[in-house]
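S.K.: Sequence unavailable; structure follows:
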């Protein structure tokens, strides 16, 4: 009986290992853009999306069972995936499939391991399985938010260089498509993610897409207020025939002022954030070093 029980637990652990490996493979190698081995450098975003999603067509029959019925929720999830860098056609379907898979795996795992859980949990196997399933549903959402936040931080880091180089190119008399091509080649080493986004916009413009549509797609992929402001500035200047370099210079000054203001806010919060580590880590050691010898001498004096 014990051998059979251990066999069942071993099969459960094997299922978890295989599932986690599958999740890592799908997230990192199949859905993440760009697919360098399949798409040439500088290719339009639509090309990389099609090339990266062909291997996920086997999930299409399960679409009606996996995708949520609410259309607004589908749009919200698709936007989060796009801003996290998963812009393939089947990304939303794969995301919900992973949630269902992890819910099943963690629910079965905790159900198999519930006799060894502490407290009164071994007496409620159904509750343990539900907790595991809830954790499996919650984990992909947290991972997606982490990917999205990290990608947006990388884009924010490349914004100052993008604005400066774009302003220089436009002031030198280059058109917007030629300026974007020059900027993406200069940013490729320092900020490859921003360079890839700019290259996508440039490729769409060269393919005949209107500047408004190409820039709006860039803002939607970034999901940042700073990028939306830049896109809105460029679109308005292009639509009304204003001087792009002068308009961009004004926006750059405003962007730097906002960036400096945010840095001042972060610096003002440092003293408050340091209270807890000082009270729990620094001050006890300080009192031990400074007051400890005096207390020992007082004890020796009273004892003598």
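M.R.: Arrived safely. Just so it is clear, the structure is predicted and the values come from calculations on it, not from any experiment.
S.K.: can we go C-alpha only for contacts and neighbour counts from here?
M.R.: OK.
S.K.: same for the top helix by length along the chain, what does it pack against?
M.R.: Assignment by DSSP state H gives helix 125-171 as the longest helix of the chain. Helix 125-171 makes packing contacts with helix 71-83, helix 91-113, helix 176-187, helix 192-206, helix 244-273 when contacts are defined by 3 or more CA pairs under 8 Å, 6 or more residues apart in numbering; DSSP states H and E.
S.K.: let's bring in a second one:
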């Protein structure tokens, strides 16, 4: 048997061991009383999800995306590798990233699992090409496990990065939103109507903040529980400024103080904090530019200024 055949056989055996370990973990999670309870809960969720999927199916240009998300969600629903607490954490993170669909968490879990398997397979197949250490099967097995874990983590970090960018964008538009809210409350509108009007005005300026305000306005209109709807807004956006806004609105409604004055004070404070943040970024710009200037600009300036003198000196020395 040739050396390449042996390497291929070892790679297949390691991949088979990975799948066997996942199958054993799957069986362990599904076994026992807790596993049976979790399995029944998943079956109920799948039944409810099937009805929701039939409602959410959309034909047209985006149909293939909808079908892909649905298939990924079916895979994620059947994965017993993630407990309920972890799924709730992911649901909160997905909501902060702007994904509020009922299929979002299950699709993310399926993507995590598939990316982990792909990374593990690539590590096994390409690991033999690493000099000195790639020839040892134990090393490639450890690389396979590490690649599987890293592949499982990467999609979650991408979602967290998207949530961070979304929060920064909303934080930049929050002072303008507060000013609009002050104008609407000064005009005599109620809180729900004011939030709805501000959401309509922010559609082109800051779509994420407009979506969150629209959802809050719908919750205020349907539920009537202002405190719960505002706290849900603070939980979805997860910004200190939004939490301060919600605390101000809740206290104003509880104690009967004027909302307009509190919003005006909060708007002034947030705008001042935004200006201070911009000034801080501008002050940090000069030290950050030192290293790029030394690496990319200073050598070019030295070559341009000292180049002719060096060439003349080389000509003089060559003639002598």
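M.R.: On my side now, so go ahead. All values reported here derive from a predicted model rather than from experimental measurement.
S.K.: In a markdown table, list the helices and strands packed on helix 125-171 of structure 1 along with mean neighbour count and distance to residue 18 of structure 1.
M.R.: Output for those, formatted as a markdown table (neighbours: other CA atoms under 10 Å; distance: least, CA to CA, whole Å):
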| stretch | mean neighbour count | distance to residue 18 of structure 1 |
| --- | --- | --- |
| helix 71-83 | 17 | 24 |
| helix 91-113 | 22 | 10 |
| helix 176-187 | 20 | 39 |
| helix 192-206 | 22 | 31 |
| helix 244-273 | 13 | 41 |
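S.K.: In a markdown table: those, plus distance to residue 227 of structure 1.
M.R.: A markdown table is the format used below for those (distance: least, CA to CA, whole Å):
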| stretch | distance to residue 227 of structure 1 |
| --- | --- |
| helix 71-83 | 12 |
| helix 91-113 | 24 |
| helix 176-187 | 15 |
| helix 192-206 | 11 |
| helix 244-273 | 10 |
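S.K.: How about residue 78 of structure 2, nearest residue that isn't a chain neighbour?
M.R.: residue 42 (7.3 Å; CA to CA, 6 or more residues apart in numbering).
S.K.: Map residue 219 of structure 2 across to structure 1 for me.
M.R.: Aligning on TM-score structural alignment places residue 219 of structure 2 opposite residue 204 in structure 1.
S.K.: Surely its match touches residue 214?
M.R.: Yes - between residue 204 of structure 1 and residue 214 there is a contact under CA atoms under 8 Å: 6.2 Å.
S.K.: wait, what's in contact with residue 145 of structure 1?
M.R.: If you count contacts by CA atoms under 8 Å, 6 or more residues apart in numbering, residue 145 of structure 1 has them with 80, 84.
S.K.: check contacts around residue 224 of structure 1.
M.R.: Residue 224 of structure 1 makes contact with residue 152, according to CA under 8 Å, 6+ apart.
S.K.: now do 7 Å
M.R.: Under the criterion of CA atoms under 7 Å, 6 or more residues apart in numbering, residue 224 of structure 1 has no neighbours.
S.K.: what do you get for residue 24 of structure 2?
M.R.: Residue 24 of structure 2 makes no contacts at all, as judged by CA under 7 Å, 6+ apart.
S.K.: cutoff 10 Å now
M.R.: By CA atoms under 10 Å, 6 or more residues apart in numbering, the contact set of residue 24 of structure 2 is 18, 30.
S.K.: what helix or strand is it on?
M.R.: Using DSSP states H and E, residue 24 of structure 2 sits within helix 3-30.
S.K.: How far does that helix sit from its chain's centre?
M.R.: Relative to its parent chain, helix 3-30 of structure 2 has a centroid offset of 31 Å by CA atoms, centre = their mean, to the nearest Å.
S.K.: In structure 2, which residue sits furthest out from the middle?
M.R.: Here the centre of structure 2 is the reference, and by CA atoms, centre = their mean the most remote residue is residue 320, at 68.2 Å.
S.K.: Quick check: the gap between it and residue 306 of structure 2.
M.R.: Using CA to CA, to the nearest Å, residue 320 of structure 2 is found at 22 Å from residue 306 of structure 2.
S.K.: Residue 51 of structure 2 now?
M.R.: Using CA to CA, residue 51 of structure 2 is found at 75 Å from residue 306 of structure 2.
S.K.: What's residue 99 of structure 2 aligned with over in structure 1?
M.R.: Per TM-score structural alignment, the equivalent position to residue 99 of structure 2 in structure 1 is residue 86.
S.K.: Check residue 252 of structure 2 too.
M.R.: Using TM-score structural alignment as the criterion, residue 252 of structure 2 maps onto residue 237 of structure 1.
S.K.: ok, residue 175 of structure 2 touching residue 209?
M.R.: No - under the criterion of CA atoms under 10 Å, residue 175 of structure 2 is not in contact with residue 209, lying 11.6 Å apart.
S.K.: In contact with the residue nearest the centre of structure 2, which residues are there?
M.R.: Nearest to the geometric centre of structure 2 sits residue 159, at 2.0 Å (CA atoms, centre = their mean). If you count contacts by CA under 10 Å, 6+ apart, residue 159 of structure 2 has them with 90, 93-94, 96-99, 108, 165.
S.K.: Tabulate those residues in a markdown table, adding columns for distance to residue 180 of structure 2.
M.R.: Shown next, in a markdown table, are these (distance: CA to CA, whole Å):
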| residue | distance to residue 180 of structure 2 |
| --- | --- |
| 90 | 33 |
| 93 | 28 |
| 94 | 28 |
| 96 | 23 |
| 97 | 25 |
| 98 | 23 |
| 99 | 26 |
| 108 | 36 |
| 165 | 23 |
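S.K.: Alright, calling it a day.
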